[in-house]
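*Asks:* sequence? don't have it. structure:
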């Protein structure tokens, strides 16, 4: 943005370089302290070369007296000061442009877009004052031999005004730069995260690849994991193309996603030998359990026979299908076990795991049904022998709830008293059913259980309201 004016034929007084109209910014021009030092050092050097000619009697400049020369010197000083202000503003604008480019590379938020627009407007303001400064420099040749004092004085005034305007715009630029702090800090943070994030993604992919190689070396297949790893190849290509092509936020997000997926593949690959061993163990364990349930289900018919002989139909009707259901469930479980063994042999790990889960669910339901028949007979035997134990157990629960409801009160809360009174009446009705010739002991047991559950709900509500928690 600067150039030195042409020198006259006669020796001249040292002067600052005269700027020319702004050219496109060149990145490698001197900047900052180095450029300022160069500008300051150049003036004494030119002065040292010019002085001998001025005093040797060979110069052609005419001597106009002290006032004109004083005005020339003041004008030259104003010109130098304006040039320094111009260069300082130019340097600050270049530095700020780098900050703006950093922000726009990372941030597309409304605040960032507003900062770019403000920077452009400030750039236009800088161009305006720069042109006025250049015009002031071009308007006056301070090296003319016949420079008049009035002309030098006018030049000094215009150059001083240009410097003041440059200084004001520099202050605006400084304030704008300070306001960019949060945006610039966020952008620099993201840029600082970029290279490590991409490197982590590359290392995670390498780790996943090595883990798969190790699994294959142990004669285990990992086709699904290999397919997932292959699907990440396009993502790695985009990471290698860089943020300049795909944007910093997108590249950061892609690197983190690739890292997560590659890490998951690596972990699953490293667990594969243990997973295979676990599947083998479950195949054996569930096969043994299915065989045991087959034996236990054969004992349900004798239990049902005893229930039919000693108790009313209401006590055993819901258990009628247990033997057939148990046999069917065990058969289905054995079929799924065979499919799981095939999946294991073909190293279809996900299929094998899913089939084994189905087997376990079938065996669990069978186990519950078979156990229910034996438990029913045990409980009916106990209540037939001594129903009083069940009655006292339920009455104790009701009395305990009543004491809690009356604690610290003269009268119970109606919302507590009503369900507790209903529980007493319900227990009395259940006890009355035992007086017949063929008591329905199962109905009696289910009623006492229902009463205890209702009482437990009242106790829980009271404790919650009083905040005791126990």
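*Replies:* Thanks, I have the structure now. Nothing here was measured: the structure is a model prediction, and the numbers come from that model.
*Asks:* drop to CA atoms for contacts and neighbour counts, all remaining ones
*Replies:* Noted.
*Asks:* Was I right to think residue 159 contacts residue 82?
*Replies:* Yes: taking contacts as Cα atoms under 8 Å, residue 159 lies within contact range of residue 82: 6.3 Å.
*Asks:* Distance check, residue 83 against residue 340.
*Replies:* Using Cα to Cα, to the nearest Å, one gets 86 Å for the distance from residue 83 to residue 340.
*Asks:* So in this protein, which helix runs the longest?
*Replies:* Looking across the chain with DSSP state H, the single longest helix is helix 248-297.
*Asks:* and the helix or strand following that helix, what other elements does it pack with?
*Replies:* Using DSSP states H and E, the helix or strand that follows helix 248-297 in sequence is helix 300-310. Counting contacts by 3 or more Cα pairs under 8 Å, 6 or more residues apart in numbering; DSSP states H and E, helix 300-310 packs against helix 322-345, helix 349-385.
*Asks:* could I get these as JSON lines with mean neighbour count and distance to residue 117?
*Replies:* JSON lines is the format used below for those (neighbours: other Cα atoms under 10 Å; distance: least, Cα to Cα, whole Å):
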{"stretch": "helix 322-345", "mean neighbour count": "18", "distance to residue 117": "63"}
{"stretch": "helix 349-385", "mean neighbour count": "17", "distance to residue 117": "55"}
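*Asks:* Pasting the second one now:
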């Protein structure tokens, strides 16, 4: 090019310098360097905002896991409040994250024509977005710290879940193996198998997990299944011994029924002697014993036959129940049969010499009187009165023996009642003194 004076301007302005004019030389490379710096600042602001967004997103995911943990375990008002607070905070974070994404989309810092003003706006807006993200993360972390008690409680309950499920399944397996062993030994265990099979629906629910049924219900279900399965296993393992015990009791009770039948036949002669030697009052309450004993023996024999059949059918619970019925019937009749013989023995003793019974009763009264006077010049009226009555009752009982046909059984009954009254007075005196009265 040629300037106005005909001189060609060189690329470095030599013609203008030749004219003595000052020249400021700015190359294209220096302009690009300044643009690169602005672009680098904008990129740094963009990277910082992206890092803040990533950290906020990670923290939000951690908080969501904590909220889900609490919600799975806890249904209290505090847990529901925590969930509502998380929703509110999440909405705020979504707005801040949306604003950040919009800011990133609004600034293309990689384009060639990025000027100073656009780069400055990008730096300012991306920095503001980064600050908003950082503040939101700080707020989220404070909220997470406030959930620590609820989260600790929930995690403790969750820590019980897996072991509880595993224990329940192990118990089910052990019970199943115990049943297989019993069957291999030739014993039936239909009732135990039915109880174990009834756990099938519960096992299905257990496998569906806490996500469907909740942690607390799942742990409770697992514990109940374990207890039931353990009980089935224990009964199955004991079944061979139980069968032996039932066999032994069948033999023992059969012998006892036979012996009791023989003893029951001896009641009639005892009653005959009682009728012959003593007044009606001494034996009237026993006259039903022979018939009662005979009927009880028949019922026991029937129950014993049912027990043998139940044992043969391996209906263990039925066999045990029938044997318990036989034992109860035997105990009742055994007492009645023994009472007849004991009545005759005691009446024989007292009819020969009532002195022993009288002295035993007088000794009890005197002993109580000494205790009542111990440490006192006069006894307590509430203690002395029943003891004085006891003396009078004993004297009347002794006087009643002077008739032609004394009621010795009434005498024995009255002396036993007197001793019982005296024993109550003694107990009252000791209780009063122990209490400082």
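*Replies:* Alright, I've got the coordinates. Because the structure is a prediction, the values reported are computed rather than measured.
*Asks:* picking that back up, as a markdown table, the helices and strands packed on helix 300-310 of structure 1 with distance to residue 222 of structure 1 would be great.
*Replies:* Below are these laid out as a markdown table (distance: least, Cα to Cα, whole Å):
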| stretch | distance to residue 222 of structure 1 |
| --- | --- |
| helix 322-345 | 12 |
| helix 349-385 | 9 |
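*Asks:* Which of those helices sits closest to residue 97 of structure 1?
*Replies:* Closest to residue 97 of structure 1 of these is helix 349-385 (Cα to Cα; 55.6 Å).
*Asks:* Report the inter-axis angle for that closest one versus helix 322-345.
*Replies:* 160 degrees (axes from the mean of the first three to the mean of the last three Cα atoms, to 10 degrees).
*Asks:* residues in structure 2 aligned with helix 349-385 of structure 1?
*Replies:* Under TM-score structural alignment, helix 349-385 of structure 1 corresponds to residues 316-352 of structure 2.
*Asks:* how close does the matching stretch sit to structure 1?
*Replies:* Its aligned residues in structure 1 lie a mean 1.0 Å from stretch 316-352 of structure 2 after superposition (mean Cα distance after the TM-score superposition for structure 1).
*Asks:* Please pull up the equivalent of residue 96 of structure 1 in structure 2.
*Replies:* In structure 2, the residue matched to residue 96 of structure 1 (TM-score structural alignment) is residue 63.
*Asks:* Neighbours of that match, how many?
*Replies:* Residue 63 of structure 2: 20 surrounding residues under other Cα atoms under 10 Å.
*Asks:* That one - nearest residue in space that isn't next to it in sequence?
*Replies:* residue 144 (6.3 Å; Cα to Cα, 6 or more residues apart in numbering).
*Asks:* Identify the residue of structure 1 aligned to that neighbour.
*Replies:* By TM-score structural alignment, residue 144 of structure 2 lines up with residue 177.
*Asks:* how close does that match sit to residue 96 of structure 1?
*Replies:* 7 Å.
*Asks:* Flag every buried residue along the helix or strand containing the match of residue 144 of structure 2.
*Replies:* Taking DSSP H and E as the criterion, residue 177 of structure 1 maps to helix 149-179. By neighbour count on 16 or more other Cα atoms under 10 Å, the buried set for helix 149-179 of structure 1 is 149, 151-153, 155-167, 169-170, 173, 176-177.
*Asks:* In structure 2, what range does the longest helix of structure 1 match?
*Replies:* Taking TM-score structural alignment, helix 248-297 of structure 1 hits residues 215-264 over in structure 2.
*Asks:* That stretch vs structure 1 - mean distance after superposition?
*Replies:* Stretch 215-264 of structure 2 sits 1.3 Å off on average (mean Cα distance after the TM-score superposition for structure 1).
*Asks:* Show me how far that stretch is from its chain's centre.
*Replies:* Using Cα atoms, centre = their mean, to the nearest Å, the mean C-alpha position of stretch 215-264 of structure 2 is found 24 Å from that of the whole chain.
*Asks:* which stretches of the stretch 1-150 of structure 1 form helices?
*Replies:* Assigned helices in the stretch 1-150 of structure 1, in chain order: 32-55, 66-106, 110-138, 149-179 (criterion: DSSP state H, counting those that start in this stretch).
*Asks:* Save those as TSV, and put in distance to residue 396 of structure 1 too.
*Replies:* Below are the helices of the stretch 1-150 of structure 1 laid out as TSV (distance: least, Cα to Cα, whole Å):
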stretch	distance to residue 396 of structure 1
helix 32-55	92
helix 66-106	72
helix 110-138	71
helix 149-179	76
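*Asks:* do you know which of these lies nearest residue 415 of structure 1?
*Replies:* So among those, helix 110-138 is nearest, using Cα to Cα, at 58.9 Å.
*Asks:* What sits closest to residue 175 of structure 2 if chain neighbours are left out?
*Replies:* That would be residue 233: by Cα to Cα, 6+ apart, it lies 4.2 Å from residue 175 of structure 2.
*Asks:* Against residue 379 of structure 2, how distant is the one you found?
*Replies:* Applying Cα to Cα, the value for residue 233 of structure 2 to residue 379 of structure 2 is 65 Å.
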